[in-house]
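Engineer: Predicted model follows, preceded by the sequence.
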Amino acid sequence: MEHITLNDGQQIPLLGFGTYKATDAEGVESVQEALRQGYRLLDTAAKYGNEEQVGEGIRRSGIPREEIIVTTKLWREGLGYAQTKQAFADSLSKLGLDYIDIYLIHWPANAKNYTNWQQVNADAWRAMEELQAEGKIKTIGVSNFWPEHLDALLQTARVVPALNQIEFHPGYWQPEVVAYCQEKGIAIESWSPLARGKVFGEPLLESLAKKHHKTVSQICLRWVIQHAVSVIPKSTSAARMAENLDVFDFSLSDEEMLAIDHLPQMGFSGELPNQWPDRV
């Protein structure tokens, strides 16, 4: 497994395990299986409704807690200083952990939903900075933040976000956001790396899969990783979990990377951080 080092010194695997929609027994079992196969970065969120299952899967796995990096997220309706402190306490309790490795603001406040969205984000961030200083969070970051949201946040932040988790996949990878974050030393993490299934059947990706004797999924994950972006594919299938891990024995050429970069838009979720709850 390859790693990247965040701006706070913490190392995270380039490939982690997503748990979106993995609830109930399936959630527990998938986390157990992922850890058994060697995943050490787990991604959940308060909104996913499965923090209890993720925590139980960790406990049942027998893997030492210090070997596992757990990410969870503050939902957009719980922003603000006091609300953030309470939401974090709730997540910590549901996970059954003593600390959280990575805590992210899931979506930024925006002008459509808050009179003073800049202050709302700043207040949530201040609470997270305090929780980090207390040792309850190792790394703090954001998710789905555009440069306009980060510019505002950085005016008052004492800690620069270590990570920005964004929609990033062939057909929609937000290069302007990526370039901005790289300039600020903020690592990027990809969600929805398979474009909600739209990558399957795409001729270029199918041809590259055949050429490299890999699957389309593996081509997409490799493309993300070669952008120096971490990625958290989700699967409840043991075979697919193993397939997703098997992307470190080949490389895409510069020409192949560029060709994927220039694929037309596909698989875009329609989610925009300055428009929620509406979709485009």
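Structural biologist: That came through, no problem.

Engineer: For the rest of this, base every contact and every neighbour count on C-alpha atoms.
Structural biologist: Noted.

Engineer: in this protein, which residue is closest to the centre?
Structural biologist: For the chain, Gln165 is the residue whose C-alpha lies nearest the centre (CA atoms, centre = their mean; 4.3 Å).

Engineer: What are the contacting residues of the host helix or strand of it?
Structural biologist: Assigned by DSSP states H and E, Gln165 falls within strand 163-167. Identification of contacts with strand 163-167 by CA atoms under 8 Å, 6 or more residues apart in numbering yields 6, 140-145, 173-174, 181, 186-193.

Engineer: swap in stretch 79-97?
Structural biologist: Residues contacting stretch 79-97 (CA under 8 Å, 6+ apart): 46, 51-56, 72, 74, 78, 98-100, 109, 120-128, 131.

Engineer: next, the one to line up against it:
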Amino acid sequence: MDTVTLYNGKKMPAIGFEICKNSNEEKAVQSIVKAIEVGFRHLDSSAGFQNGELVSRGLKKSGFPREELFLTSNLMIDGHSYMDVKRNVEEILKKLETDYLDLYLIHWPFDKGNGEDWDKKNLETWRAMEDLYEEGKLQAIGVSNFSINHLENIVEHAKIKPMVNRLQIHPGVTQNKLREYCKKYDIIVQACSPLNPLNVLRKEDRIRGMLEKYDKSLAQVLLRFGMDLDVVPLTKSAHTYRIEENFNVFDFKLDKEDYDYLFEWRHPDFIESDNQNGRPPQIN
């Protein structure tokens, strides 16, 4: 399994499987088992889906050693206080029946739309995560949807820099300035929603030619694009064949001309959001 290395030395698998909300509990559990079976080791469970017990069942059913998995969860926007973070992490650990999380993220930042003290609120939240990191309950800590001003606030005032920033990244939304800032400070970028433009792109002749050239699906090409962009894409599906397909992206790389085409591709339906002055869009 290919990995990337966080600046604290921890290895993170180069692709992740998001465990999404599913009203069919058995299907949700089986999707986790299948993801592990095909090779996924990076499993992301959003606190917002309140599916910790299902994740625990899936992990048990897989029989796979906990220490060989990379488990991630996050803090939702209504939990931004020092004690809320502490309670949230303890609750997640209890539900997952584990002693630690490999990565824990602030899902959304407080920003200027939340008042003049947005920066202090983010720092209070972050300090709780630093303490839990030093206690060993969190082996890596990071953020989601943080713009440069949000990151600067932590980088300049906290003891520990974020190790990960999860962003919406895909053709049409490559967030170049923000990715460059993250690279400068050794912050790994995860890509949520990497398949967003799939239905638009599939109509283009150039894309159909790519699929024939690589003998891959469009989903696989988009995931490979993210990996070639040096981000860690997160996939999700409850369907067996798609789970298998989404993992099968390690045996090819995009040629430069195809990579450049996807990197420069633009469409009015896909634009970078303004996370500086208002709450970011509700993305994973």
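Structural biologist: Okay, I see it. No experiment lies behind these values; they were computed from the predicted model shown.

Engineer: Sitting in strands, which of the contacts of stretch 79-97 of structure 1 do you find?
Structural biologist: Among those, the residues falling in strands (DSSP state E) are 72, 74, 100.

Engineer: so the first one touches Ile102, yeah?
Structural biologist: Think Thr72 of structure 1. Yes: under the criterion of CA atoms under 8 Å, Thr72 of structure 1 makes contact with Ile102 at 6.6 Å.

Engineer: quick one: contacts for Met227 of structure 2?
Structural biologist: 14, 233.

Engineer: again, 7 Å this time
Structural biologist: Pro233 (CA atoms under 7 Å, 6 or more residues apart in numbering).

Engineer: Now do the helices in structure 2.
Structural biologist: 25-38, 52-62, 82-96, 118-135, 148-157, 176-184, 198-201, 205-214, 218-228, 240-247, 256-264 (DSSP state H).

Engineer: Out of those, which one sits most buried?
Structural biologist: helix 218-228 (a mean of 23; mean count of other CA atoms under 10 Å).

Engineer: Trace that one over to structure 1 and give me the residue numbers.
Structural biologist: Helix 218-228 of structure 2 corresponds to residues 216-226 in structure 1, going by TM-score structural alignment.

Engineer: Superposed on structure 2, what's the mean shift for that stretch?
Structural biologist: Its matched residues in structure 2 lie on average 0.6 Å from stretch 216-226 of structure 1 after superposition (mean CA distance after the TM-score superposition for structure 1).

Engineer: Report the distance from that stretch to the chain centre.
Structural biologist: 15 Å (CA atoms, centre = their mean, to the nearest Å).

Engineer: swap in stretch 205-217 of structure 1?
Structural biologist: Using CA atoms, centre = their mean, the offset of stretch 205-217 of structure 1 from its chain centre is 25 Å.

Engineer: what's in contact with it?
Structural biologist: Residues contacting stretch 205-217 of structure 1 (CA under 7 Å, 6+ apart): 194, 200, 219.

Engineer: Against Ser217 of structure 1, how distant is the second one?
Structural biologist: What that stands for is Phe200 of structure 1. 8 Å (CA to CA, to the nearest Å).

Engineer: now do the first one
Structural biologist: Relative to Ser217 of structure 1, Leu194 of structure 1 is positioned 7 Å away (criterion: CA to CA).

Engineer: do the same with Ile69 of structure 1
Structural biologist: Applying CA to CA to Ile69 of structure 1 and Ser217 of structure 1 gives a distance of 24 Å.

Engineer: Next: Pro264 of structure 1.
Structural biologist: 18 Å.

Engineer: can you check Val120 of structure 1 too?
Structural biologist: 38 Å.

Engineer: Excluding covalently adjacent residues, which one is nearest to Ala109 of structure 1?
Structural biologist: Trp117 (5.1 Å; CA to CA, 6 or more residues apart in numbering).

Engineer: just Phe225 of structure 2 next, same as before
Structural biologist: Tyr259 (6.6 Å).

Engineer: do the same with Trp191 of structure 1
Structural biologist: Glu167 (5.0 Å).

Engineer: what does Tyr48 of structure 1 give?
Structural biologist: Tyr20 (5.9 Å).

Engineer: What lines up with the one you found in structure 2?
Structural biologist: Counting by TM-score structural alignment, the partner of Tyr20 of structure 1 is Cys20.

Engineer: Same check on His106 of structure 1?
Structural biologist: Using TM-score structural alignment, His106 of structure 1 sits opposite His107 in structure 2.

Engineer: Is that match in contact with Leu75, as I believe?
Structural biologist: Yes: the pair His107 of structure 2 and Leu75 passes the contact test of CA atoms under 7 Å, sitting 5.5 Å apart.

Engineer: Looking at those two, which is more packed in?
Structural biologist: Shown here are His107 of structure 2 and Leu75; by other CA atoms under 10 Å, His107 has more neighbours (25 against 22).

Engineer: quick one, what contacts the more buried one?
Structural biologist: His107 of structure 2 neighbours (CA under 7 Å, 6+ apart): 74-77, 143-145.

Engineer: Which ChimeraX command selects the buried ones in those residues?
Structural biologist: This is how ChimeraX selects the buried members of those, with burial counted by 16 or more other CA atoms under 10 Å:
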select :74,75,76,143,144,145
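
Engineer: okay, the contacts of His107 of structure 2 in TSV with distance to Lys94 of structure 2 next?
Structural biologist: Shown next, in TSV, are these (distance: CA to CA, whole Å):
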residue	distance to Lys94 of structure 2
Asn74	15
Leu75	15
Met76	17
Ile77	21
Val143	22
Ser144	23
Asn145	27
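
Engineer: which residues touch the residue nearest to Tyr48 of structure 1?
Structural biologist: 44, 48, 234.

Engineer: I figured the last one hits Thr19, correct?
Structural biologist: Yes: taking contacts as CA under 7 Å, Lys234 of structure 1 lies within contact range of Thr19: 5.8 Å.

Engineer: Name the nearest residue to Arg266 of structure 2, sequence neighbours excluded.
Structural biologist: Gly172 (4.6 Å).

Engineer: ok, now how distant is the spatially most distant residue from the centre of structure 1 from Leu204 of structure 1?
Structural biologist: Distance from the centre of structure 1 peaks at Lys211, with 29.2 Å (CA atoms, centre = their mean). Distance, Lys211 of structure 1 to Leu204 of structure 1, by CA to CA: 11 Å.
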